[in-house]
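Q: heads up, no residue letters with this:
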């Protein structure tokens, strides 16, 4: 039986079989979004299933930006990324079925496992890679627990948190998603902005975003 192509968020596998995720697997996930803005558009909005917290994806993204980013190379490769159409998704499904391999193995840029590592993947690629933009995931902060935005227009690295029960005020990055919310949770809220040319150390980053209580020190 041929599995039908499915247009899904970046982190998910392409076929119905991927819907069978155990409750234990779900409980281990810390879902998040990694975004890149260039020329006023979201060029990357990568859903990540695991380790979205500050000490996980946050540090990974920060470290890449601070120590590995080659701006010229990254932006050149970013311009070559593409959103696959239904025919390309169908071809990917057929390839996955024939190879008996995972999305992470064959199409890591479309895998929920990649998360913030999408930045390094884009920089190091030698051929155009497919992306699935999932910007509306930021609208439901019950599930989108963290979001990280690299804005090359503004020269900033921005950090956002979920579990937000208050509609965003005008001027917040994700205010345009206010009407996409369901239930009591609203889009992820802004926490901190860093300049790309003055990024903090890992220690400073965590101390600002995860301050310890006095009785924990």
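A: Ah, there it is. Nothing here was measured: the structure is a model prediction, and the numbers come from that model.
Q: make it CA atoms for all contacts and neighbour counts henceforth
A: Noted.
Q: which stretches of the protein form strands?
A: Ranges of strands within the chain are 32-38, 41-48, 146-151, 156-161, 189-195, based on DSSP state E.
Q: Figure out which of the ones you listed is closest to residue 132.
A: Taking C-alpha to C-alpha, strand 41-48 is the member of the strands of the chain nearest to residue 132, at 7.0 Å.
Q: how big is the angle separating the closest one from strand 146-151?
A: For strand 41-48 against strand 146-151, the angle by axes from the mean of the first three to the mean of the last three C-alpha atoms, to 10 degrees is 150 degrees.
Q: adding another structure so you can compare the two:
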């Protein structure tokens, strides 16, 4: 069973540009560290990701279902569905926080599904990892623990994980 969650990016105007549901590893040492390491990977990554948000476009649930149906009619076996995940990663529950790489590296429009509502699912949404350009913060929520870090002063992985350990001890 997976640890489900959300990878979210909010632009400087407060508009959600990415809200990617993920099925796997939405605990701080999983998807949280993945987001953190993505942001720390190269100088100016935080700024360049913000510029890439213009490529993001949410599509309706109807459109995403049509895309999925067209592909599964064309390629009915499971192996071909793996190919769909490669071609349209934004429509896969397996992509998780790697959606940030899709947005960052894509040359053209990035079609996305808006899973923002999943953040409010107290039963099934176990972790939310948000890059918020309006507040200039990387916000990680796991269970009842919330850790916030300035985008211009992100912690190293050890300090990031320590923030969750400290809050759990103090709770």
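A: Cool, the structure landed. Being a predicted model, the structure only gives us computed values, none of them experimental.
Q: ok, and which of the strands of structure 1 has the densest surroundings?
A: For these, the largest average neighbour count (mean count of other C-alpha atoms under 10 Å) is found in strand 146-151, namely a mean of 26.
Q: coming back round to it: pipe the strands of structure 1 into TSV and attach distance to residue 121 of structure 1 per row.
A: Shown next, in TSV, are the strands of structure 1 (distance: least, C-alpha to C-alpha, whole Å):
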stretch	distance to residue 121 of structure 1
strand 32-38	13
strand 41-48	12
strand 146-151	15
strand 156-161	18
strand 189-195	22
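Q: Among the ones you listed, which comes closest to residue 127 of structure 1?
A: Nearest of these (C-alpha to C-alpha): strand 41-48, 16.5 Å.
Q: Can you check which part of structure 2 the closest one sits on?
A: Mapped onto structure 2 using TM-score structural alignment, strand 41-48 of structure 1 covers residues 15-22.
Q: ditto for stretch 143-158 of structure 1
A: Counting by TM-score structural alignment, stretch 143-158 of structure 1 pairs with residues 124-139 of structure 2.
Q: quick one: that stretch to chain centroid distance?
A: Per C-alpha atoms, centre = their mean, to the nearest Å, the displacement of stretch 124-139 of structure 2 from the mean C-alpha position of its chain is 9 Å.
Q: what comes up buried for the longest helix seen in structure 1?
A: Across structure 1, the longest stretch assigned as helix under DSSP state H is helix 86-99. Of the residues in helix 86-99 of structure 1, 89-90, 92-94, 96 count as buried by neighbour count, 16 or more other C-alpha atoms under 10 Å.
Q: which residues touch stretch 118-133 of structure 2?
A: Defining contact as C-alpha atoms under 8 Å, 6 or more residues apart in numbering, one finds that stretch 118-133 of structure 2 is touched by 3-12, 14, 21, 26-28, 31-32, 35, 50, 137-143, 151.
Q: Please tell me how far the counterpart of residue 74 of structure 2 in structure 1 sits from residue 111 of structure 1.
A: Matched to structure 1 by TM-score structural alignment, residue 74 of structure 2 sits across from residue 98. Residue 98 of structure 1 sits at a distance of 18 Å from residue 111 of structure 1 (criterion: C-alpha to C-alpha, to the nearest Å).
Q: can you check residue 40 of structure 1 too?
A: 25 Å.
Q: neighbour-wise, which of these two wins?
A: residue 111 (26 against 10; other C-alpha atoms under 10 Å).
Q: Look up the closest residue to the counterpart of the more buried one in structure 2, ignoring the ones flanking it.
A: Residue pairing (TM-score structural alignment): residue 111 of structure 1 is matched to residue 92 of structure 2. Of all residues not flanking residue 92 of structure 2 in the chain, residue 85 sits nearest, at 5.7 Å (C-alpha to C-alpha, 6 or more residues apart in numbering).
Q: just checking, that neighbour touches residue 91?
A: Yes - counting by C-alpha atoms under 8 Å, residue 91 is a contact partner of residue 85 of structure 2 at 7.1 Å.
Q: Which one of the strands of structure 1 lies nearest to residue 126 of structure 1?
A: Nearest to residue 126 of structure 1 among the strands of structure 1 is strand 41-48 (17.7 Å), distances taken as C-alpha to C-alpha.
Q: Which neighbouring elements make contact with that closest one?
A: If contacts are counted by 3 or more C-alpha pairs under 8 Å, 6 or more residues apart in numbering; DSSP states H and E, strand 41-48 of structure 1 sits against strand 32-38.
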